[in-house]
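Q: Predicted structure and sequence below. I'll ask about it afterward.
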Amino acid sequence: MPELPEVETVRRGLTPAMEGALLVRAELRRPDLRFPFPADFSTLVSGRRIISLGRRAKYLLIDLEGGDVIIAHLGMSGSFRVEDGTAPETPGDFHHPRGKSEKHDHVVFHLEGLNGPARVIYNDPRRFGFMDITRRDTLASHAFFRDLGEEPTGNVLDAAYLAARFAGKAQPLKSALLDQKNIAGLGNIYVCEALWRSGLSPLRAAGTLVDANGKPRQTLALLTEAIRAVIADAIAAGGSSLRDHIQTDGTLGYFQHSFSVYDREGEPCRTPGCGGTVTRVVQAGRSTFHCPKCQK
């Protein structure tokens, strides 16, 4: 599933085409994706100007004039493609390839922007993505958002914040970090990377990072800094690729960096002087990559 940096990169890639444009018509080529489209979805959004594009956790938010906001989730295989008469662009190059076949083009936003007409096309082979519409002033209480924790990019995420949520928990540290009620938008890839950066095992209990008085230990402070840094680095990598690297087929070359542990099972650990080997274990049905020698 696309993680927060990928969704943020998609938002940045779509912004030039969508922000300020008139959404002339929303063409739905099927009645549902993961869930049915809201009743009269096309009618509700067509003829409205797009005010801004935002993001909350792994959700893309398209604010329309009049106070409505389109909520879009990419699911496992969803992507957007921009067609404006030049080479098509697909904002966001993911660790797992996105679909290209037009038979999986399920939603087409027909736009009229400052530079003329354009189409923004949502493609989703597995149809695990979805779209909804709600009022901006009630967004925080929407079922998708009301239980979300703080963003890993915001100033609220600090060691004290996590200590209050981890205190006394025997839950494995990786599972606690993936809990969206604790941190919104943090996913499997970047949890593995942040744990490696901070030298912490994904298997240890989350509560071991908090002292008897409920205060964060130094290890939790290091982890918090690693989370913020790895997300910032991933977003920055996407941003620089957006400016510098567009392949001939229109695919944007985001995240062409090499992961330190994720998907590197059996390879040498990159921690200087470690000498360990990256191992894969399964936690709650998901692959975890870590170095047992230097992550404790």
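A: Everything's here; your move.

Q: all contacts plus neighbour counts: C-alpha atoms, from now on.
A: Noted.

Q: Give the buried residues for stretch 166-182.
A: With burial defined by 16 or more other CA atoms under 10 Å, the residues of stretch 166-182 counted as buried are 166-168, 172-178, 180-182.

Q: now swap in stretch 135-145 and tell me
A: Arg136, Leu139, Phe145.

Q: still on that earlier bit, pick the one among the buried residues of stretch 166-182 closest to Arg29.
A: Among the buried residues of stretch 166-182, Gln180 lies closest to Arg29 (CA to CA), at 31.6 Å.

Q: where does the closest one land in three-state SS?
A: What DSSP: H, G, I helix; E, B strand; the rest coil gives for Gln180 is coil.

Q: this is the comparison structure:
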Amino acid sequence: MPELPEVEVTRRGIAPHVEGRRLEGARVREPRLRWPVPEDLDAILRGRRVAAVERRAKYLLLRLESSGTLLLHLGMSGSLRVVPAETPPTAHDHVDLLLEGGMVLRLRDPRRFGAVLWTPEPPERHPRLAGLGPEPLSPELTGDYLYRRSRGRRLAVKNFLMDAQVVVGVGNIYASEALYRAGIHPGREAGRVGRDRYVLLAAAVAAVLEEAIAAGGTTLRDFTSGEGAPGYFRQELAVYGREGEACPVCGRGIRKVVIGQRSSFFCPGCQR
């Protein structure tokens, strides 16, 4: 699944081609995504100009001039690309946003777990965004914040870190990598991690995500950026997907354990 770095890479890739452009409508080939595409999407968008392309958690926000926001989600394996309007669609190209100048922003979503949603209200009030925690790259994510939120929590610290009500956008890959850098075992109870170690974890989360964004994301299966390029952060992963390989620091074998029905990778020597 595209995680926060992949969504941010996509945002940066499409923004120069979309911001400031007027929309000439929408072409919906398959409205049955995770939630139904609005039936009147073409009429809603026609003639409206895109003021900004933003991101909140794993949602891309196309803010339109005057009012209203289009929320886009890539689901499990979706992608957004800007292509010439005459480019023939493939079987999984479900929605085109028609841009002035003969280009389209095309959503490809083989599994149809993505979303195209419209809200005339401020997007932070939308049910998919309301109640979310702070952005992991914002000043709000600090060790003190994580420490306060974790008190009394008995769930594994990895699951705590992946809780969108605590902090958004830290998915399975990056949670494993951040916990490794902070030296924290992913299965340790969140409430038993001390303040100093949460300070290390907050810094590790930001560092891992920033490095992943700079590398274009992580291509594990079929992620590509908005310009069709794969992500190269996979080459920098220290523990994720490396079961049995040597830890880059201590040389002990990386182990895998299932936590919350997700594969978690850690070093038994460096993480406790």
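A: Received the coordinates, thanks. These numbers come from a predicted model, not from an experiment.

Q: ok, back up a step: ok, which pair from the buried residues of stretch 166-182 of the first structure is furthest apart?
A: Gly168 and Gln180 (18.5 Å).

Q: The first structure: strands as residue ranges?
A: 22-28, 48-56, 59-64, 68-73, 79-83, 105-113, 116-123, 130-135, 279-283, 286-290 (DSSP state E).

Q: In a markdown table, list these along with distance to Glu225 of the first structure.
A: Supplementary listing: the strands of the first structure in a markdown table, determined by distance: least, CA to CA, whole Å:
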| stretch | distance to Glu225 of the first structure |
| --- | --- |
| strand 22-28 | 40 |
| strand 48-56 | 20 |
| strand 59-64 | 24 |
| strand 68-73 | 27 |
| strand 79-83 | 30 |
| strand 105-113 | 39 |
| strand 116-123 | 35 |
| strand 130-135 | 33 |
| strand 279-283 | 24 |
| strand 286-290 | 18 |
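
Q: closest to Gln247 of the first structure out of those strands?
A: Closest to Gln247 of the first structure of the strands of the first structure is strand 79-83 (CA to CA; 13.9 Å).

Q: by contact count, what packs against that closest one?
A: Applying 3 or more CA pairs under 8 Å, 6 or more residues apart in numbering; DSSP states H and E, we find strand 79-83 of the first structure packed against helix 4-18, strand 116-123.

Q: repeat that for 10 Å
A: Judged by 3 or more CA pairs under 10 Å, 6 or more residues apart in numbering; DSSP states H and E, the packing partners of strand 79-83 of the first structure are helix 4-18, strand 105-113, strand 116-123.

Q: how about those in CSV, adding distance to Ile50 of the first structure and mean neighbour count?
A: Formatted as CSV, those follow (distance: least, CA to CA, whole Å; neighbours: other CA atoms under 10 Å):
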stretch, distance to Ile50 of the first structure, mean neighbour count
helix 4-18, 7, 23
strand 105-113, 9, 21
strand 116-123, 13, 20
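
Q: now the ones you listed as a markdown table including distance to Arg204 of the first structure?
A: Shown next, in a markdown table, are these (distance: least, CA to CA, whole Å):
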| stretch | distance to Arg204 of the first structure |
| --- | --- |
| helix 4-18 | 24 |
| strand 105-113 | 43 |
| strand 116-123 | 39 |
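
Q: Quick one: closest of the strands of the first structure to Asp233 of the first structure.
A: Closest among the strands of the first structure, once you apply CA to CA, is strand 48-56, at 17.6 Å.

Q: Tell me the one of the buried residues of stretch 135-145 of the first structure nearest Glu6 of the first structure?
A: Phe145 (19.0 Å).

Q: how about the closest one, what's its partner in the second structure?
A: Using TM-score structural alignment, the equivalent of Phe145 of the first structure in the second structure is Leu129.

Q: Surely its match touches Leu60?
A: No: using CA atoms under 10 Å, Leu129 of the second structure is not in contact with Leu60; the gap is 11.2 Å.

Q: Need the residues touching each of those two.
A: Residues touching both Leu129 of the second structure and Leu60 by CA atoms under 10 Å, 6 or more residues apart in numbering: Leu71.

Q: returning to that earlier point: now, among the buried residues of stretch 135-145 of the first structure, which is nearest to Ile227 of the first structure?
A: For these, the minimum distance to Ile227 of the first structure (CA to CA) is 21.0 Å, reached by Phe145.

Q: which residues sit in contact with that closest one?
A: Shown in contact with Phe145 of the first structure (CA under 10 Å, 6+ apart): Arg56, Ala57, Tyr59, Leu139, Gln180, Lys181, Ala184.

Q: again, but for Leu146 of the second structure
A: So Leu146 of the second structure contacts 140, 160-161, 166-167, 190, 193-195, 197-199, 201-202 (CA under 10 Å, 6+ apart).

Q: Closest to Pro117 of the first structure out of the buried residues of stretch 135-145 of the first structure?
A: Arg136 (26.7 Å).

Q: Next one: the closest one from Asn123 of the first structure, what distance?
A: Computed as CA to CA, to the nearest Å, the Arg136 of the first structure to Asn123 of the first structure distance reads 25 Å.

Q: Kindly report the same for Arg228 of the first structure.
A: Distance of Arg228 of the first structure to Asn123 of the first structure, computed by CA to CA: 30 Å.

Q: And the helices and strands packed on strand 79-83 of the first structure: which comes nearest Trp196 of the first structure?
A: Of all these, helix 4-18 sits nearest to Trp196 of the first structure, with 18.0 Å by CA to CA.

Q: so that closest one matches what in the second structure?
A: Here helix 4-18 of the first structure aligns to the second structure at residues 4-18, judged by TM-score structural alignment.

Q: after superposition, how close is that stretch to the first structure?
A: Superposed on the first structure, stretch 4-18 of the second structure shows a mean distance of 0.5 Å to its aligned residues (mean CA distance after the TM-score superposition for the first structure).
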